[in-house]
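J.: Model the structure of this input:
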Amino acid sequence: MSLTLSLRTALSGLTAAQAALQVTSDNIANASTPGFTRKTVDLESRRVVGQGAGVQTGEISREVDEFIISQLRSQRSAVGEYSVRDRFLQQIQSLFGSPENNRTIPNGITELMTAFEKLAVTPEFAANAVEVVNAARQLGQLFNELAVTTQDLRLDADAEIERLVGIVDEKLGSIAELNAQITRATTLGQTTAALEDERDRLLGDVAEYVDIRVFSRTDGSVDVYTGSSRLLVSGGTAKSLTHSAATQVSASIGYVDPDDSAYPGAITGIFLDGTAAGDDITAEIASGRLKALIDMRDTEMPNLQSEIDRLSQSLSNEINAVHNAGTAFPPPSSLTGSQSFDGSDVFSATGSVRIAIVDQSDGTVVETTDIALGAFTTINDVVAAIDGMANASASLDSAGKLVINATTSGYGIAINEMDSAVTVIGTETRGLSHYLGLNDLFQANVSTSQYDGFSTGRQSSSTTAMGIAGTLTFAANGISTTAGYAATDSLEDIAATINANATLTGANIAASVVDDGGGRRLIVRDGDQDNFIITDSGSFLSTASMTSNATSASTVFSVRSDVITDPARISRAELSSAGGLAPGDIGITTGDSTIASDLAGILAADIPFSAAGGLSGTTTTFARYASSILSVQSTIAAEAENQLEFNNSFLTTLEARNSATSGVNVDEELANLIILEQSFNASARVLTAASDMLEELLNIVR
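T.: I've put the predicted structure just below:
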């Protein structure tokens, strides 16, 4: 070997040691830097004409296990999802209360029942009526607070979706930029290790929000896909991800899947590189923070809302049915309905109702009439019959609510439902006073009607054949039409048949199929909020548990304002149903507690509940149904907490495995530093010796 070659060989050793020292120093300096991976320099033997000629530095490479990194991304998605679920569900728990918390709906129902029982024992005590009103108001407030907060949480979730989508979009753009830089560096033969570290860090961040798959390309760049194989990043190009948050939500406002005929809904989707239905990837997101937020907004919160709506609607309906069957003592001089009507609204009923004008001082009958309802076809017929009494007037006010007034001071109005049965939908009927809402205890705190929209209970599928056949008959102001259904028809088919009916379309009556928990339900509404009746020659209405639409029932659940103002209006007695009741007879007695006892009894009775939200159909008491809602929420919250704990533990294990492969061990690096220092010194000594020998040789030649 020539002295010149020796010099060059020693110099290459110095250069290689210097490069390795730089990498080792960088490793030590970044030992605690998140996302940094240990780097190594590939050293290659250099040969000239088959003879060793020193060493040359190769690529600076990262010590990584791509399989573990892929697992880490998937696990970060899982942890991101369950951390969001846990946070939201804990918020619900804090609002809904725990089983031992006194301020819960089950306890509120029990307190109302206790108040009715006290009223039944001593109906003449005014304080007992006040206690009933207070218990009813507190229960209403619990329903209202839970419903409002549920919708607030949905709105928060949607706003969070918009924020996170913006973050993901920004990070995808950064990944595309890094791809371009890595490709350029690879082409120029420059190191890309630091750029790849930054890209992996960003990919891990994105995985926390949405499930992704990553594929490497030969030019050093990567392609990023969603779990459903939608392309997010290709080389140096990133697709845009967008979502516009809703400004308000309610129980009747939600996201609609692109496959649904009602698409788009009031809540928009998450769009990938466009705004068409085909660009909506909301339903395709399978894990990550976004998945949890979507589930909270579109499933968990609506489930809870549906359950409390079902409870509040059933509670209101059953209590009002009993309350309308009785009267206060003394009976009020005026009754105002809670339901709105047009005078020409269709009316269908059987049986008769008893209305009496009584002396408020002692309950003596002044005038009584039993009104047969079978021949009446419109609300105007009902109004005219009542208005025909000598000591009472009846009319619809500006809101379409029936108002009955005793025309003489000191007289009151009492009603006995008798066997009156007014058709609501199908075979569901109500007594006349209940139908009109004349003596309701609970009512909606907004002007509305229970007869302008109907909903089925939750069905497991909207595309499976119902297996029943028949004809639905729709009767409304000035119209009557039918819509047939066959045994092969599904919920979607029945909705389509209703919407294809020109008469119904002209009356602005439309059907839609919406999500409800793990299933679907059919809603039929009049867009003009006009009342209508549906009857059935088959069994669809009963099989599907179709009744007045309960959507938002808990939001507007409240005690009637006139009852709050005057607790003495609480029903406790019953107008005599004796045959031949005549003026001068005792119609009501002050100690009668028949209705107060019945009100307490209905709260202890088993009531049928159709499927709603995450609860199956069942027959149980109101308090037990409310407890089941609380119990289900507690179970869901506990499951989310357990899953978060488990997935965090697994993530920690994966991070430890990754650190063992990619992390910097400072002790090892320091030991390597000593070896490199010795190598550098040895190469320097060789270089010095070769230089001295070369100089000596030159001196000899001279």
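
J.: From now on I want contacts and neighbour counts done on CA atoms only, so please keep to that.
T.: Will do.

J.: Work out for me the element the residue nearest to the spatial centre of the chain sits within.
T.: In the chain, the centroid-proximal residue (C-alpha atoms, centre = their mean) is residue 301; its distance is 2.9 Å. Assigned by DSSP states H and E, residue 301 belongs to helix 301-324.

J.: The closest residue to residue 104 other than its chain neighbours: neighbour count?
T.: Excluding its sequence neighbours, the residue lying closest to residue 104 (C-alpha to C-alpha, 6 or more residues apart in numbering) is residue 97, at 5.9 Å. Here the number of neighbours of residue 97 (other C-alpha atoms under 10 Å) works out to 17.

J.: From residue 640, how far out is residue 97?
T.: 17 Å (C-alpha to C-alpha, to the nearest Å).

J.: same deal with residue 400?
T.: For residue 400 relative to residue 640 (C-alpha to C-alpha), the value is 49 Å.

J.: Second chain to compare with the first, below:
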Amino acid sequence: MSLNEILNSAMSGLAASQAGMRSVSNNVANVGTAGYAREAVSLSTGVAGGRVSGVIIGEPSRVADKFLENAVYQRAGNAGRTEAVSGYLDRLQALLGSSDSSSGLSARLSAITSSVNEIAGLQGSAQSVALFTGNVADTIDTLNQLQDDVSNLRGDVETEVGYTVDRVNVLLQSIHDLNNEVASLQGLGRSTAGPADQRMSALEELSGLMNVTVREQSDGRVTIDTASGQVLLDKRLRQLSYPSGAGASQATYPAIDIRFASDNGTMGASTGEKIDSTAIGGKLGGLIDMRDRALPNFSEQLGQLFSGLAETLNKASNEGTTMPPPQTLTGEKNGLIGSDRLGFTGKATFAVVAKDGTLVSKTTIDFDALGPTATVDDAVAAINAQLSPDATASFVNGVLSFSAASSANGVAVAQDADTPSDRAGVGFSQFFGLNNLVRSDSSALAPSGFTESDPHGFGTGETAQIVLRDPTGKILANYTMTGSVGSTFGDLVTELNASPLAAFGSFALDDKGRMAFTPTASASGSTISIPSDSTNRNGTGLSFSALSGLTGAASGLNKAEVSPGVLSDTTKLPLARLQLDAAVGEKAIGSGDIRGATAFVDALSGLVDFGKNGTATIDTFANRLLGSAGSEASLAKTAATDASARLSDALDRRDSYSGVNVDEELAQMVILQNSYSAAARVMTTASEMYDTLIGMLR
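T.: Okay, the predicted model is just below:
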């Protein structure tokens, strides 16, 4: 080997040591930098003319394992989803309050039961009645407040969905730009460590926002797909288009559209693919789950609870009367008009009673005797025929009224002891809302009792949008019911069973006139919602949503209240009972009669038909609702903790491989120092040999 070759080899050794020291210097400087992967210099043997000639120094490269990085991306998605779900379920739990809180829903319901027991124990004192009616009003207010809180919480989720979509777009733009930089540097044979580190950090954040599949290409770029296979990035950038609702709770939300975008992020044509379910995973999937499934389901259950409570309390109040009885009983709209089928069986007694409780006149209407074709107007005529001139009944604008002719008298309605009147499981007075304790302008607070042969009464152009979602909140089918198939409720059933909804289940009217949906096995757990409804049955003000019972969202809770007259005057609570065997001139209502208090106690402890949610007592249903919410929050918190631990483990394994270890770097520095010194010594020796050679030639 010539002296020149020796010097060249030594110089390459010095350069290699310097390059190694630069990498060590960078590694030590970035020991605390998140997302930094240590550098290592690539060295190879120099060969010239078949002989070894020093060392060839390559560009510094990242020390990273793509499999360990992909493990981080996968686990970040699960951690992001569970953290989002757990956070909002915790907020929901905070809204519900602790189990021992006196203002919580469970405590409010218990207060109703305990206060009605006090009425019986204190012989119907004004204070005990006021406490009871106040507790009922407080419970309705609590339910309403919870509905508003859940709606606001849903609006907060929607706001965060918008922010998350915006952040995803920023990250996709950044990764696209870094892709171009990495590909350019790699094409020039230069180090890509810097932009590759930045890209990995962006990918890690993106994978926490949605589940992604990352693939590295031969030119150094990465492609990104969603967990469902939708392309987000290849050589062409995509962006997510979402018309955020500015944090407002809405009936339905638009899907997130995937659009092609220019290099500067300007959106263009749609790719034809959309993100519309929790399958997207990550934080975005968790938010969609809360917005489209968890919170609406809880809200609907609150509506079902209110419906059951209102029906229970009104059952007891309509079985009683007051002392003295009111001159007029005015009902509520139930969707019927005068020409509608009456649909009652059994008997009910209508009485006119003097202010001192003496019976003036009465009649017992046998609805079976009126016949199956009898109408509401026929029942009104039968009452008037028997009680005129002492009292009159009228049915105007869908509201039944029953009034005594003289202000010295009052009226009362009672069920027959042996064959009580019945339509859809409720009595005549309750069905028409004559003596309701709980009232609502947007619901009849009783089952409709319609059959398939009854006219639906919806006008031309009146529609109801029906949406079916799977257990994850994804829309399975969406149909706008028009009523154009025919004029009866049976025709509505036929229309729905011929719609796209029928691919996932079937519709039918149950024995209480409620529209029931039975999902197929593959669609088990799916839920129905009615986001928009312009129907108005024969101008009564009640819609398909309110009459069908398909969703608890139309329970009437939003306009519910305790009857104002009862709240302002404790004597207006119907605690007395009409004495059915009293003759004219005898006492039909006794002073101090509080037998109705027992009816309230029995009703509150009895079973209630919650339709698709089964049969249970009010307390059991409420405890099941609150317990389910608490259990879901607890499970979500555990899942978030586990997912965070798994993510930390993946990060530790990635960083233990690619992260900077100061001890290792110091050891490498000693090796490089020695290598540098040795190469320098070789150069010194070679230089001395040159000097000797030159001296010999002089």
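
J.: ok, back up a step: more neighbours: which of residue 400 and residue 640 of the first structure?
T.: Neighbour count, other C-alpha under 10 Å: between residue 400 of the first structure and residue 640, residue 640 has more, with 22 against 17.

J.: On the three-state scheme, the alignment partner in the second structure of that one is what?
T.: Using TM-score structural alignment, the equivalent of residue 640 of the first structure in the second structure is residue 636. Secondary structure assignment for residue 636 of the second structure (DSSP: H, G, I helix; E, B strand; the rest coil): helix.

J.: As a check, name the ranges of all strands in the stretch 451-600 of the first structure.
T.: Assigned by DSSP state E, counting those that start in this stretch, the stretch 451-600 of the first structure shows strands spanning 453-455, 470-476, 479-485, 509-516, 519-526, 532-536, 547-548, 557-559.

J.: again with the stretch 101-250 of the second structure
T.: 212-216, 222-226, 231-233, 238-241.

J.: Deepest in the core, which of these is it.
T.: Mean neighbour count (mean count of other C-alpha atoms under 10 Å) peaks for strand 238-241 among these, with a mean of 24.

J.: Where does that strand end up in the first structure?
T.: Aligned by TM-score structural alignment, strand 238-241 of the second structure falls on residues 239-242 of the first structure.

J.: how far apart are the longest strand belonging to the first structure and its match in the second structure?
T.: The strand spanning the most residues in the first structure, taking DSSP state E as the definition, is strand 51-62. Compared with the second structure after fitting, strand 51-62 of the first structure deviates on average by 1.8 Å (mean C-alpha distance after the TM-score superposition for the first structure).

J.: Over to stretch 637-648 of the first structure?
T.: For stretch 637-648 of the first structure, the mean deviation from the second structure after alignment is 1.5 Å (mean C-alpha distance after the TM-score superposition for the first structure).

J.: Excluding chain neighbours, what is closest to the match of residue 640 of the first structure?
T.: Of all residues not flanking residue 636 of the second structure in the chain, residue 86 sits nearest, at 4.9 Å (C-alpha to C-alpha, 6+ apart).

J.: Just the buried residues of the one helix or strand the one you found maps to, please?
T.: Under the criterion of DSSP H and E, residue 86 of the second structure resides in helix 66-96. Burial within helix 66-96 of the second structure, assessed by neighbour count using 16 or more other C-alpha atoms under 10 Å, is assigned to 68-86, 88-90, 92-93, 96.

J.: same deal with stretch 660-675 of the second structure?
T.: Using 16+ other C-alpha under 10 Å as the test for burial, stretch 660-675 of the second structure gives 660, 665, 669, 672, 673, 675.
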